[in-house]
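> Here is my input, please return the structure:
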Amino acid sequence: MSKIVFITGASKGFGKLWAEALLQRGDKVAATARNLHALDGLVKTYGDNILPLTLDVNNRAEVFSTVDKVQKHFGRIDVLINNAGYGVFGTTEETTEEQARTQMETNFFGSLWVTQAVLPVLRQQQSGHIIQVSSFLGLTTIPMLGLYNASKFAVEGLIETVGSEVAHLGIKTTLIEPSGYATDWAGASATQTTADINDYHPVREAFAKSAEHPDMWGKPEATVAPLLDVIDSPNPPQRLLFGKIAYHGMQQVYTKRLEDINNWKAVSIAAHG
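Prediction:
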């Protein structure tokens, strides 16, 4: 049976790639974008199986109206892929108030509004799957992406909590946590800070050098089969890392965290009183 999938941020990158993969296998897709012309090719190829919708996830009222349109058009929503988001590049001190607020507004509050809008539909159905595109930087951090890291840490806490609140209703949640991929996430979709504090030059240089590593960036098309596996699984994971950089990096991070927890066990217990 084909699924009804609602996906945000479908104009490019993962969103467009996954929307096309879903359509190719016969699913029906409600695809949102700020610029609907970016979806013209999919509409021409897949006709009524795709519902293109303009959406700014920062506009809560528009989010709820869009979800209502999707439900009325397709009759249900089986899967939400909360994909809209971007990154602010620059050190934390150099990030402006506007950049910081807009980063959180899109990555965190945008995900919150879409989740809140879809949940009544899923509750009524007593079924559904919320797939939130997070990042391995919602589990650990790297310099030069402080506000992006923070937004994804917030998203991780949000969706994990939602999962615990709705599991008894037959609703599943999954956090997809990619490392870097060769999309335009670090290019045209990114925002750069403009301040240039000399003390941070070594950090900037090290960050730029790491990005030049030939094996740093994953192939976006390699994510298609894993995503479909998650959607089709009767018991999907709560979290799933995408990419070997994410996998090996998080193994090291969690090993070190467990060492610290165990080394300071006596102090932690004593702090209880």
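> Please make it C-alpha for all contacts and neighbour counts, starting now.
OK.
> what's near enough to touch the residue nearest the centre of the chain?
In the chain, the C-alpha closest to the average C-alpha coordinate belongs to Val133, at a distance of 2.0 Å (C-alpha atoms, centre = their mean). Residues in contact with Val133, defined by C-alpha atoms under 8 Å, 6 or more residues apart in numbering, are 81-83, 175-178.
> Check which helices and strands the longest strand that the chain contains sits against.
Across the chain, the longest stretch assigned as strand under DSSP state E is strand 171-178. Using 3 or more C-alpha pairs under 8 Å, 6 or more residues apart in numbering; DSSP states H and E, the elements in contact with strand 171-178 are strand 128-133, helix 146-166, strand 239-242.
> One more, so I can put them side by side:
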Amino acid sequence: MSKVWFITGTSSGIGKELAKQVLAAGYNAALGARKTDDVKDIVAAYPDTAIAVTLDVTKEDQIVSSVKDIEQKFGRIYILVNNAGIGYFGSIEESEETEVRHMFEINFFGLAKLTNQVLPIMRRQKSGHILNVTSILSLVSYPAVGFYSATKFALDGYTESLSKEVAPLGIKVTAIAPSSFRTDWAGRSANEAPNTIEDYKGTADANKTSIRNNSGKQAGDPARASKAIIKVVESDKAPLRLLLGEAAFKGANGKLVAMKAEIDEWAETTIGADFPKEEKNK
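So this is what the prediction gives:
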């Protein structure tokens, strides 16, 4: 019996490519999209194994109805890929609270609500795999993407905790952390602060401009990323975190080296914050 995938954010980018590859591999798949017309061509090509569900993860009624529709069609959900998300550019000071909160609703709170809707199914099955698409920016942050990174740092911590809670129930959890891929993330999928502050011209503004100008020329290949995600799902020993892209590999390792050096440099001060040894057990 083919395992059932539920992939969100399938209108474009990695989500759309993943949906195509999953279906081509013979799996059943539910394609979540705010506009199902965006994926009707894929569903038409796989009428027996694919279903499109209307899903805006900020709308609880759509979360509930999409899961019910999938259960009605396939009777189960084995793999949930939380891929839907948006970006936002601006220095911390320039960023608009309304836009930042909206991004958190999509990238974090909406994802968490959907996951909670699917978890009872996986618990009943005693099996499942949840894959949360984070970012290398969940591990390393840069100017102009501070609040976006905050959503992904939050998601990384959430993912690690969830993995420890559900592992005894037969459910796997993986954070997928891509670097720059040729998707719409740096283009139409990311808003930016409308007002700029001159003092951030050399930091936030410069990095935002660089990212925007590189859109469509990124090193990451969505097709290869999708193959990697399928490999993780089919693996007997799925990782807690999977980095995707050379830039992610280098960025994460650079961060680890720098963190280790700083932690060691301040080790005496860190440990000295405890009570003295003779007082610890009093």
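> What's Ala44 of structure 2 aligned with over in structure 1?
If you follow Ala44 of structure 2 across to structure 1 using TM-score structural alignment, you land on Lys44.
> Thr270 of structure 2 too?
Alignment note: Thr270 of structure 2 maps to Ser268 in structure 1; criterion TM-score structural alignment.
> For that match, which three-state class applies?
Classification of Ser268 of structure 1 into helix, strand or coil gives helix, according to DSSP: H, G, I helix; E, B strand; the rest coil.
> State the distance from it to Glu165 of structure 1.
Per C-alpha to C-alpha, to the nearest Å, Ser268 of structure 1 is found 29 Å from Glu165 of structure 1.
> got it, and Leu158 of structure 1?
For Leu158 of structure 1, the distance to Glu165 of structure 1 (C-alpha to C-alpha) stands at 11 Å.
> of the two, who's got more company?
When Leu158 of structure 1 and Glu165 are compared on other C-alpha atoms under 10 Å, the one with more neighbours turns out to be Leu158, at 16 against 11.
> count of neighbours near the residue nearest to that one when sequence neighbours are not counted?
Across the structure, with C-alpha to C-alpha, 6 or more residues apart in numbering as the measure, the residue nearest Leu158 of structure 1 apart from its sequence neighbours is Leu112 (7.7 Å). For Leu112 of structure 1, the tally of surrounding residues (other C-alpha under 10 Å) stands at 19.
> rewinding a little: packed most tightly, which of the helices and strands packed on strand 171-178 of structure 1 would that be?
Each of those was assessed for mean neighbour count using mean count of other C-alpha atoms under 10 Å. The highest is strand 128-133, with a mean of 24.
> tell me the average deviation of it from structure 2 after fitting.
Using mean C-alpha distance after the TM-score superposition for structure 1, strand 128-133 of structure 1 ends up 0.4 Å from its aligned counterpart in structure 2, as a mean over the superposed pairs.
> What's the match for Ile245 of structure 1 in structure 2?
Under the alignment (TM-score structural alignment), Ile245 of structure 1 pairs with Ala247 of structure 2.
> Now do the contacts for Gly218 of structure 1.
Taking C-alpha under 8 Å, 6+ apart as the criterion, Gly218 of structure 1 is in contact with 179-182, 243.
> again with Asp69 of structure 2
The neighbours of Asp69 of structure 2, taking C-alpha under 8 Å, 6+ apart as the test, are Val53.
> try 10 Å this time
Going by C-alpha atoms under 10 Å, 6 or more residues apart in numbering, Asp69 of structure 2 touches 30, 51-54, 75.
> and which of the residues you listed is nearest to Ser149 of structure 2?
When the contacts of Asp69 of structure 2 are compared for distance to Ser149 of structure 2 (C-alpha to C-alpha), Thr54 comes out closest, at 27.1 Å.
> Run a quick neighbour tally on the closest one.
Look at Thr54 of structure 2: counted by other C-alpha under 10 Å, it has 18 neighbours.
> Distance of it relative to Asp37 of structure 2?
Counting by C-alpha to C-alpha, the separation of Thr54 of structure 2 from Asp37 of structure 2 is 10 Å.
> show me what contacts the closest residue to Val114 of structure 1 other than its chain neighbours?
The shortest distance from Val114 of structure 1 to any non-neighbouring residue, by C-alpha to C-alpha, 6+ apart, is to Val63 (6.1 Å). The contact partners of Val63 of structure 1, taken as C-alpha under 10 Å, 6+ apart, are 54-57, 69, 110, 113-118.
> quick one, strands of the stretch 51-200 of structure 1?
Counting by DSSP state E, counting those that start in this stretch, the segments of the stretch 51-200 of structure 1 that form strands are 79-82, 88-89, 128-133, 171-178, 191-192.
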